[in-house]
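Chemist: sequence first, then the predicted structure:
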Amino acid sequence: MMTERQKMLAGQLYDAADPDLKSERLAAREKMAAFNNELDRDKRKELVKNWFGTTGDNIMIEPRFVCDYGSNIHVGENFYANFNSTFLDVCEIRIGDNAMLGPNVQLLTPLHPLDAKERIAGLEYGAPITIGHNVWIGGGATILPGVTLGDNVVVGAGAVVTKSFGDNVVVAGNPARVIKEL
């Protein structure tokens, strides 16, 4: 039988009120508080390296950073996230090398059932987000559950990315669409 955490990571309906998941979220909030109150960039970098699932060596995340767990986030080498990033990581978020995120970027993996009874019962599910190498995501962009972005993708500021895109494109708008091939 699968644990609620295993169900969550597999994208299946799970009980978000599970005591083990609640405990993990509380631990993440303690790590968020330490991170967001740390002024020294090098100390913040070390906090993230000991918190996230995996990271490259050269990473920089500006405060305020918010997530559900942190352990389901994987970032590559030369990663930069500007102020006020939100990474809701009920499923894995994987980001390649040389990625840059503007301020107020949201990466959202959770989904809630359309069926009211399931939703009221506290059941949730999610879908992972995968972002390739050399990606630049403009300020205020939102990447929704299940999206994969290929290599060398640029996401315009304020875009709402509802579907996946391949390599070498600029996407913008709500919903995001290809506005230029690179």
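Modeler: Perfect, I can see it now.

Chemist: okay, CA-based contacts and neighbour counts for the rest of this
Modeler: OK.

Chemist: next SSE after the helix ranked longest in the chain?
Modeler: Under DSSP state H, the helix in the chain containing the largest number of residues is helix 19-36. Using DSSP states H and E, the helix or strand that follows helix 19-36 in sequence is helix 41-49.

Chemist: next, the buried residues of that following helix.
Modeler: Across helix 41-49, burial judged by 16 or more other C-alpha atoms under 10 Å covers 44-45, 47-49.

Chemist: and if you look at stretch 169-178?
Modeler: 169-173, 176-177.

Chemist: which residues are contacting that stretch?
Modeler: 152-163, 179-182 (C-alpha atoms under 8 Å, 6 or more residues apart in numbering).

Chemist: below is structure B, check it against A:
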Amino acid sequence: MTQRERRQAGLYFCAIDAEIHEERLRAQDLIQRYNALRPDQHEEANEIIHSLLGTMGERCHFVPPIFFDYGSNVHIGDFSFVNSNFTALDAGRIDIGRHVFIGPNVSIYTPTHPLLAEERNTGYEQGKPVKIGDNVWIGGSVTILGGITIGEGAVIGAGSVVTRDIPAGVIAVGNPCRVLREITDADRVLHDIEP
């Protein structure tokens, strides 16, 4: 089994392996090109981001600058918006649903490393997946750790550090991020439009 296959299977893999290193270099080249584009270069931006990501739905938008380890482990659904300074360390798979709003300076960290220094120093790591449901809003400067699922329609408050799963339909805030309350019809602010 190659190191890439080990990574994709969620096993510990050698992050300093030559094939893995080449994947990161490819991603860094695409990222540098994307981040250097002028705002009116929509077609070029679309081509680059489609080449970088595993899958991308319709009418998604990433505001530069962005950063990924690989990009190929990130999958994003239709109509999602990602604001500037997004970082995704995607050793593990990252699934972002449809109609997801991601604020500026959000980071998703899937890699985990051995706790014992002599093991950690070997270059081995493991990627733990992250799943963000449809219609989630992630506020600015949120950090999401590997192995986390955020349920559909949840709102994560700015500055939160998400260290455990968040259920659907709630507001969650803090460090560590905790459920504050459910989102209800009393939260509606646009009373003159259909839901």
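Modeler: Structure received. What you see is a predicted model, and the numbers here were worked out from it, not measured in a lab.

Chemist: hmm, back to that, between all of the buried residues of helix 41-49 of structure 1, which two are separated the most?
Modeler: Farthest pair in the buried residues of helix 41-49 of structure 1 (C-alpha to C-alpha) is 44 and 49. Separation: 8.7 Å.

Chemist: any idea where the helices of structure 1 begin and end?
Modeler: According to DSSP H, structure 1 carries its helices in the segments 4-9, 19-36, 41-49, 116-120.

Chemist: in CSV: those, plus distance to residue 126 of structure 1.
Modeler: Shown next, in CSV, are the helices of structure 1 (distance: least, C-alpha to C-alpha, whole Å):
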stretch, distance to residue 126 of structure 1
helix 4-9, 7
helix 19-36, 14
helix 41-49, 23
helix 116-120, 13
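
Chemist: so which of those is the most packed in?
Modeler: helix 4-9 (a mean of 19; mean count of other C-alpha atoms under 10 Å).

Chemist: how far apart are that one and its match in structure 2?
Modeler: For helix 4-9 of structure 1, the mean deviation from structure 2 after alignment is 1.3 Å (mean C-alpha distance after the TM-score superposition for structure 1).

Chemist: nearest to residue 98 of structure 1, of the helices of structure 1?
Modeler: helix 41-49 (16.0 Å).

Chemist: now do that closest one: everything it contacts.
Modeler: The contact list for helix 41-49 of structure 1 (C-alpha under 8 Å, 6+ apart) reads 31, 35, 38, 55, 59-61.

Chemist: how about those, which pair is most distant?
Modeler: Farthest pair in the contacts of helix 41-49 of structure 1 (C-alpha to C-alpha) is 38 and 55. Separation: 19.0 Å.

Chemist: okay, the two: which has more neighbours?
Modeler: residue 55 (23 against 14; other C-alpha atoms under 10 Å).

Chemist: check contacts around the equivalent of that one over in structure 2.
Modeler: Residue pairing (TM-score structural alignment): residue 55 of structure 1 is matched to residue 56 of structure 2. Residues counted as contacts of residue 56 of structure 2 (C-alpha under 8 Å, 6+ apart) are 50, 75-78.

Chemist: which elements pack onto the longest helix of structure 1?
Modeler: helix 41-49, strand 65-67 (3 or more C-alpha pairs under 8 Å, 6 or more residues apart in numbering; DSSP states H and E).
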